[in-house]
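Colleague: can't give you the sequence, but here's the structure:
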């Protein structure tokens, strides 16, 4: 954890900081480029206010459904899937589905990046139950109200090599880095990347899923990509809204899978232009291809990342 410079260390505990003092607190954190280090993790500095406010003020409901991910592992895709599954009885006509005219990040907003990233505490009473929210925060930094509740958590992770390539393209398109591909890779290997270190993020939810499998659903991007309908049914069962035999007979699982597919979403006009959460909307969709990293990594880079994850995940049974 980063230590605070005076006056915070002399007069205030971190949880006593008011919104007016967030700026001074954030400016006291160690930084590398556009990232600030906070409790062992790195966050875009402009998101830190939202992180602090979310931690301090969010009150989880037992019926909440929370999507947790590191960046660039298929978050946009899974947001669409969760929204379509949970709200399927309200949107039977897929030709008029909200996903056709709304970016998934609008339908399933980030708590830290969107809702709490202002000095005003947001009013969340207008969100229908079950509330669908998302965050990139590691499990260790979630508010106590989430950890102490029985709300459902869906977590998605991905091969770190493809994750890094997607992250690199995202940062390049949004001009949030001036580093080269190689320099950015070296920082990733040091754990200095948005909401990273990646391995700590992945392990924080993995450990929780082992203890509370009825509460944390742990998904791997590659498996979801290979067998989408199988995992859509698994997600629906976990969220306690399983597909009925009648729905399956009518092809609803396949219909939702096609509606939310990467190819379909990326071609929609709403996902091709303008900005979403202050980022170029088109940057939210890269290629979604499994194994694309081979077109970017040298053998040495691949071996370096392999060695890091063998060490970090030794004895965990986690695989990529």
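Modeller: It's in. For clarity, every value in this text was computed on a predicted model and none was experimentally measured.
Colleague: CA atoms for contacts and neighbours, from now on please.
Modeller: Noted.
Colleague: List the contacts of the most centrally placed residue in the chain.
Modeller: For the chain, residue 69 is the residue whose C-alpha lies nearest the centre (Cα atoms, centre = their mean; 3.0 Å). Residue 69 sits next to 75, 135-137, 155-157 when contact means Cα atoms under 8 Å, 6 or more residues apart in numbering.
Colleague: how much space between residue 256 and residue 292?
Modeller: 26 Å (Cα to Cα, to the nearest Å).
Colleague: Have a look at those two and say which one is more surrounded.
Modeller: More crowded of residue 256 and residue 292, by other Cα atoms under 10 Å: residue 256, with 20 against 15.
Colleague: what helix or strand is the more buried one on?
Modeller: Element membership for residue 256, per DSSP states H and E: helix 252-259.
Colleague: Distance from that helix to the middle of the chain?
Modeller: Remark: helix 252-259 is offset 23 Å from the chain centroid, using Cα atoms, centre = their mean, to the nearest Å.
Colleague: Which strands or helices does that helix pack on?
Modeller: Here helix 252-259 touches helix 75-86, helix 228-238, going by 3 or more Cα pairs under 8 Å, 6 or more residues apart in numbering; DSSP states H and E.
Colleague: I'd like the next helix or strand past the last one.
Modeller: Which is helix 228-238. helix 245-249.
Colleague: ok, and residue 156, which helix or strand is that part of?
Modeller: strand 152-157.
Colleague: another one to put next to it:
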């Protein structure tokens, strides 16, 4: 968006990674205009609904696609029963097309498209909590569901993802930037801390999830998600196995093997007007892949940094 050109040109940048540092956070350059637009007070900014909105927040490559699928299937289960899988939107659409990224829509000047979403609206963001407008953070009717992941796995996944458009990118470069707090959505520890502190201050409006726990206990966490958004499963739904239907519908293997997630391109745009192919969102879907790409010394270094930054929270990834 041209009106923000002068602001963006003055920001610190990482041309190789197509990043800018905006308000202390390293973000994808093409989404900076969207973040600024969302933050605008008065006309043009994000306008919440009285019936409430649900925002899915995460650092990149931390289970965002899976959380989108689970939240969409849970919140839309009456309109789209998960057991009726032949007609379900998640069988013909990528989760990113079912749950839009706020930054992307606003960056494209399409923020008004969110007005067409049914209430309660479901949307997503990679923004730090500190970047969110008060229309979200101070709104008791707006709920935030946050998911984070072991930063070691996050970095490996981010590198594999970015190599689709930056084939020369080396993992060591991504690792060093992360340790310095200058990788995409970095500093990583600030991303986690912002939502952690918000979840402790206002647990009724911010739900803090961890990817590894979601993998271990998907059914329990889907129940937790449903209760949090005010749509708990009824005894009849529990007896009918609706929770398990949602978990099966949104499973990694199920989603990865769908035709729409094999060849089609997503609408998630990246620099140079490219798009990521839908299959790029379904690489491994597991915990611990970092051991195949990171030396023990690198792991200890990143763990030490995260433990130092997060020591007061009790969160540990080591």
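Modeller: Received the coordinates, thanks. Nothing here was measured: the structure is a model prediction, and the numbers come from that model.
Colleague: Nearest to residue 185 of the first structure, out of the helices and strands packed on helix 252-259 of the first structure?
Modeller: helix 75-86 (21.1 Å; Cα to Cα).
Colleague: In the second structure, which residues correspond to the following helix or strand past that closest one?
Modeller: Sequence-wise, the next helix or strand downstream of helix 75-86 of the first structure (DSSP H and E) is helix 104-107. Matched against the second structure by TM-score structural alignment, helix 104-107 of the first structure falls on residues 95-98.
Colleague: what sits up against that stretch?
Modeller: Residues contacting stretch 95-98 of the second structure (Cα under 8 Å, 6+ apart): 65-66, 68-69, 72, 89-90, 266-268.
Colleague: if we go to 10 Å?
Modeller: Applying Cα atoms under 10 Å, 6 or more residues apart in numbering, the contact partners of stretch 95-98 of the second structure are 64-73, 89-90, 122-124, 250, 255, 261, 266-268, 278, 281.
Colleague: again with stretch 299-317 of the second structure
Modeller: 149-152, 175-176, 178-180, 188-190, 192-193, 196-197, 200, 290-291, 293-295, 297-298, 318.
Colleague: Next: stretch 194-205 of the second structure.
Modeller: Residues contacting stretch 194-205 of the second structure (Cα under 10 Å, 6+ apart): 54, 57-58, 128-131, 136-148, 190, 193, 206-209, 228-229, 310, 313, 315.
Colleague: Aligned counterpart of residue 118 of the second structure in the first structure, please.
Modeller: Under TM-score structural alignment, residue 118 of the second structure pairs with residue 128 in the first structure.
Colleague: For the stretch 1-150 of the second structure, which segments are assigned as helices?
Modeller: 5-9, 32-39, 64-75, 95-98, 102-107, 134-137 (DSSP state H, counting those that start in this stretch).
Colleague: list the contacts for the match of residue 118 of the second structure?
Modeller: Contacts of residue 128 of the first structure (Cα under 10 Å, 6+ apart): residue 64.
Colleague: Report the buried residues of stretch 284-294 of the second structure.
Modeller: Neighbour-count burial for stretch 284-294 of the second structure, counted by 16 or more other Cα atoms under 10 Å, picks out 285, 290, 294.
Colleague: In the first structure, what sits opposite the last one in the alignment?
Modeller: Meaning residue 294 of the second structure. So residue 294 of the second structure corresponds to residue 297, using TM-score structural alignment.
Colleague: Now do the SS call for its match.
Modeller: What DSSP: H, G, I helix; E, B strand; the rest coil gives for residue 297 of the first structure is coil.
Colleague: from what I can see it touches residue 160, true?
Modeller: No. Using Cα atoms under 10 Å, residue 297 of the first structure is not in contact with residue 160; the gap is 11.9 Å.
Colleague: all helices for the stretch 151-300 of the second structure, in order.
Modeller: According to DSSP H, counting those that start in this stretch, the helices that the stretch 151-300 of the second structure contains are 151-162, 171-179, 188-201, 211-216, 218-228, 235-240, 242-249, 252-256, 296-310.
Colleague: List the contacts of the shortest one.
Modeller: Applying Cα under 10 Å, 6+ apart, the set of residues contacting helix 252-256 of the second structure from outside is 65-66, 69, 90-91, 94-95, 247-250, 261-262, 278-286.
Colleague: ok, the counterpart of residue 106 of the second structure in the first structure - how many residues close by?
Modeller: Under the alignment (TM-score structural alignment), residue 106 of the second structure pairs with residue 116 of the first structure. Number of residues near residue 116 of the first structure (other Cα under 10 Å) recorded here: 23.
Colleague: Residue 53 of the first structure versus residue 116 of the first structure, what's the distance?
Modeller: 6 Å.
Colleague: Give me the common contacts of the two.
Modeller: residue 122.
Colleague: that older thread, taking the helices and strands packed on helix 252-259 of the first structure together, which one is wrapped up most tightly?
Modeller: Highest mean neighbour count of those: helix 75-86, a mean of 22 (counted as mean count of other Cα atoms under 10 Å).
Colleague: which residue numbers in the second structure go with that one?
Modeller: Going by TM-score structural alignment: helix 75-86 of the first structure matches residues 64-75.
Colleague: what do you get for stretch 208-221 of the first structure?
Modeller: Taking TM-score structural alignment, stretch 208-221 of the first structure hits residues 198-211 over in the second structure.
Colleague: buried residues in the matching stretch?
Modeller: Of the residues in stretch 198-211 of the second structure, 198-199, 205-209, 211 count as buried by neighbour count, 16+ other Cα under 10 Å.
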